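Visitor: Have a look; sequence and predicted model below, questions after that.
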Amino acid sequence: MKIFISWSGEPSRQVARALRDWLSVVAQHVELWMSEEEIQSGTRWNDSIASSLDVTNFGIVCVTRANQSAPWLMFEAGALAKRLEQARVVPLCIDLEPSDITSPLHAFQGRKLDRAGMRRLVNELSDLAENPRPRESIDTLFDAMWPRLEAAVAEATATITAPSGEPNRSAESMLAELVTRVRNIERDTENRESHQMETRLLGERVEKMQIALFSAKREAEEAVARAHVAMNDHHHADARTAAALTEVQLLQATVAKLRHELEAAEGSNRVKIKQGAIRSPATPESRAAPGHLPPTTTPGNRPQTAP
């Protein structure tokens, strides 16, 4: 980012020079341009300033009570305001308050050349960088370097005498100031209304996001509950399956036991049958031919034959 430092007369020039050297350390991401140092010998003065204004992103105008209406400050401030889409022109008030500016520079938001005003300006420059530095780092560097700028400004403004009273102002000057103040009020009002609209839209978006978040949370809780139910059902099914397998194993063991007992009983019967056959041998009569009856005996022990 390139910064154009505008000045006119003393002590504005000394302050601009000190500011250039100080910002090169505190805001290292910016490129500073000051007419006294950057115009090379043999270069047309107006052309050099015009080309620098064309590539400038930010303008700082060193303003005093004496030079606030200087034609050259008006020219450079107007060129910067016309060049930039957003009026990044900051009147830096050396020996007056921003509210004390009566020239057209009053249309821009000024900063007082003191500790608070310069801290705010440095933070604004950091916010415009592509990669802003942490605010803590900026404040540490600012606190370390501020005494250097403060001493340079005090030296430059040591010869400034306080104004004896309010200068005589023409009716045209007061009318111009009034018009400027009215325009500033209108611009501030428009900005405030735009900010309120943005705030309201942001609130609506936040509310919608909260509703969506609540719905998503409720759906997630329901999904977790269903998962717990499914897990419980799965556990119950596993328990029932295990019980059935146990019963099947018991039945198999019972069947195996009964089969063993049956085989043992059949073996015992076969043994008994064999033993019975050995104890009861066959007699001649039992071996008689079929159809013939064995002879019978009478009381006299005489055999009788069938008639």
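Guide: Perfect, I can see it now.

Visitor: Please make it C-alpha for all contacts and neighbour counts, starting now.
Guide: OK.

Visitor: which ones are touching residue 132?
Guide: Residues touching residue 132, when contacts are defined by Cα atoms under 8 Å, 6 or more residues apart in numbering, comprise residue 126.

Visitor: Second structure follows, compare the two:
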Amino acid sequence: MATKVFISWSGDTARSVARVLSPWLQDLIQACAPFMSEDGLQKGVGWPGELRKELGSARFGIVIVTPENSGSQWLHFEAGALAVAFEDNRVVPFLIGTTTADLDGPLRLFNAVTSPTREEVFRLVCSLNGALETPLETGPLDRAFERLWPELERDLAPILEAANASKGSDPAPAEKERDDRLLTRLDSLERQVAAQRVQGLRMPSGHDVARLSNAINATLKRANWPMGVNVAIDGERIRVEFTGPLPEPVVREVESHIDALGVNAEMLVPVDRDPSLSQAEDRSIATATGRRHFLTAG
């Protein structure tokens, strides 16, 4: 059975992105079944019956965030509900013309696709592949992505151009309105999601170590970045320790491999000393999940 992928959107730009992304993902990974509602987010309490049904059967969620909808309480509410619905919290914000600094509510708790670049979209694909009952092998996935990426890049180009041109414009009046009841629900969802990200992680196994090690080595090889890595079980988590510095795109792709496993893990990456940072900042810089730690070299 195909793995259901729930694509959440609000506003014209996000709808355009969803219409391009949905069929492209299905062409890339035939074992997934993307769903997007042509009605978008409904201005009311709860979803229509069809949306609730699709949400209940989904295993992965993509939330398309744009300058147009980044302040939408409804978008944040749906993102939080998606995360609570999934045992392993497979929710990825897909940012178009905005940054992680603009994220609020439950959205800020997840590792986002920060821009629709080849590297970032491939991270999304790796996370989605990890959510499948039978994930694709690295080789076939890489080849399929390389073949189909130009098509997605071409179709997104005019949407991105329009989104960049509209930066700085005011959101629609409806998005400015505050709903105290919805804000209360958002606060509750955010706390629930944060707790679930820790409590919902399972104990790692030897199979997880082997799978993660293979995925990381494939990433390093594809990036032409020769670097030693030790992947081992350390108590109730997996410890991933690199022997030298890594470029940021490689770090983010490794994080997506870890997210796909749904286990507690810590990644240690040596870096050169940055004189602009305090010792505390330099020695412990964490992602939203608190997973990544950089150790000063020397």
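Guide: Received the coordinates, thanks. From a predicted model like this one, the values you see are computed outputs, not experimental measurements.

Visitor: tell me, how many neighbours does residue 66 of structure 1 end up with?
Guide: Under the neighbour criterion other Cα atoms under 10 Å, residue 66 of structure 1 is assigned a count of 15.

Visitor: sec struct for the spatially most central residue of structure 2, please.
Guide: For structure 2, residue 92 is the residue whose C-alpha lies nearest the centre (Cα atoms, centre = their mean; 2.8 Å). Secondary structure of residue 92 of structure 2, reduced to three states by DSSP: H, G, I helix; E, B strand; the rest coil: strand.

Visitor: measure the counterpart of it in structure 1 to residue 127 of structure 1 for me?
Guide: Matched to structure 1 by TM-score structural alignment, residue 92 of structure 2 sits across from residue 90. From residue 90 of structure 1 across to residue 127 of structure 1, the span is 15 Å (Cα to Cα, to the nearest Å).

Visitor: Let me know whether the match of residue 92 of structure 2 touches residue 60 as I believe.
Guide: Yes: counting by Cα atoms under 8 Å, residue 90 of structure 1 touches residue 60, with 4.9 Å between them.

Visitor: which residues of the stretch 51-200 of structure 2 fall in helices?
Guide: In order along the chain, the stretch 51-200 of structure 2 carries the following helices (DSSP state H, counting those that start in this stretch): 73-85, 118-131, 138-165, 173-176, 180-199.

Visitor: Which one, of the ones you listed, ends up nearest to residue 104 of structure 2?
Guide: Smallest distance to residue 104 of structure 2 across the helices of the stretch 51-200 of structure 2 (Cα to Cα): 7.7 Å, for helix 73-85.

Visitor: contacts for that closest one?
Guide: Applying Cα under 8 Å, 6+ apart, the contact partners of helix 73-85 of structure 2 are 8-10, 41, 43, 55-56, 61, 63, 69, 89-91, 104-107, 175, 178, 182-183, 185-186, 189-190, 192-193, 196.

Visitor: Just the buried ones among those residues, please.
Guide: 8-10, 41, 55, 61, 63, 69, 89-91, 105-107, 183, 186, 189-190, 192-193, 196 (16 or more other Cα atoms under 10 Å).

Visitor: what's around the aligned partner of residue 25 of structure 1 in structure 2, how many residues?
Guide: For residue 25 of structure 1, the aligned position in structure 2 is residue 27, judged by TM-score structural alignment. Residue crowding around residue 27 of structure 2 was assessed by other Cα under 10 Å; the count is 15.

Visitor: ok, residue 27 of structure 2 to residue 145 of structure 2 distance?
Guide: Separation of residue 27 of structure 2 from residue 145 of structure 2 (Cα to Cα) stands at 10 Å.

Visitor: cool, residue 189 of structure 2 as well?
Guide: 34 Å.

Visitor: Equivalent analysis for residue 213 of structure 2, please.
Guide: Between residue 213 of structure 2 and residue 145 of structure 2 the distance, using Cα to Cα, works out to 21 Å.

Visitor: same question, residue 170 of structure 2
Guide: Using Cα to Cα, we find residue 170 of structure 2 at a distance of 36 Å from residue 145 of structure 2.

Visitor: where along structure 1 do the strands fall?
Guide: 2-6, 31-34, 58-63, 89-93, 111-112, 296-297, 303-304 (DSSP state E).

Visitor: between those strands, which gets nearest to residue 226 of structure 1?
Guide: The closest of the strands of structure 1 to residue 226 of structure 1 is strand 58-63. By Cα to Cα, the value is 61.0 Å.

Visitor: which residues are contacting that closest one?
Guide: Where contact means Cα under 8 Å, 6+ apart, the residues beyond strand 58-63 of structure 1 that reach it are 1-8, 12-13, 15-16, 73, 77, 80, 88-95.

Visitor: Out of the residues you listed, which end up buried?
Guide: Among the contacts of strand 58-63 of structure 1, those that count as buried by neighbour count (16+ other Cα under 10 Å) are 2-8, 12-13, 15-16, 73, 77, 80, 88-95.

Visitor: which one in structure 1 is aligned with residue 102 of structure 2?
Guide: Residue correspondence to structure 1 (TM-score structural alignment): residue 102 of structure 2 is matched to residue 100.

Visitor: Alignment lookup: residue 110 of structure 1 to structure 2.
Guide: Looks like residue 110 of structure 1 aligns to residue 112 there (TM-score structural alignment).

Visitor: can you count the residues close to that match?
Guide: What residue 112 of structure 2 shows, counting by other Cα under 10 Å, is a neighbour count of 25.

Visitor: Look up how far residue 162 of structure 1 lies from residue 92 of structure 1.
Guide: 18 Å.

Visitor: Could you do residue 31 of structure 1 as well?
Guide: Residue 31 of structure 1 sits 34 Å away from residue 162 of structure 1, taking Cα to Cα as the criterion.

Visitor: is it true that residue 2 of structure 1 touches residue 53?
Guide: No: between residue 2 of structure 1 and residue 53 there is no contact, the gap being 9.5 Å when judged by Cα under 8 Å.

Visitor: With neighbour numbers in mind, choose between residue 170 and residue 145 of structure 2.
Guide: Neighbours of residue 170 of structure 2 and residue 145, each counted by other Cα under 10 Å, are more numerous for residue 145; the result is 18 against 11.

Visitor: which ones are touching the more buried one?
Guide: Residue 145 of structure 2 makes contacts with 28, 122, as judged by Cα under 8 Å, 6+ apart.

Visitor: Now check structure 1 for the residue matching it.
Guide: In the superposition onto structure 1, residue 145 of structure 2 corresponds to residue 142 when matched by TM-score structural alignment.
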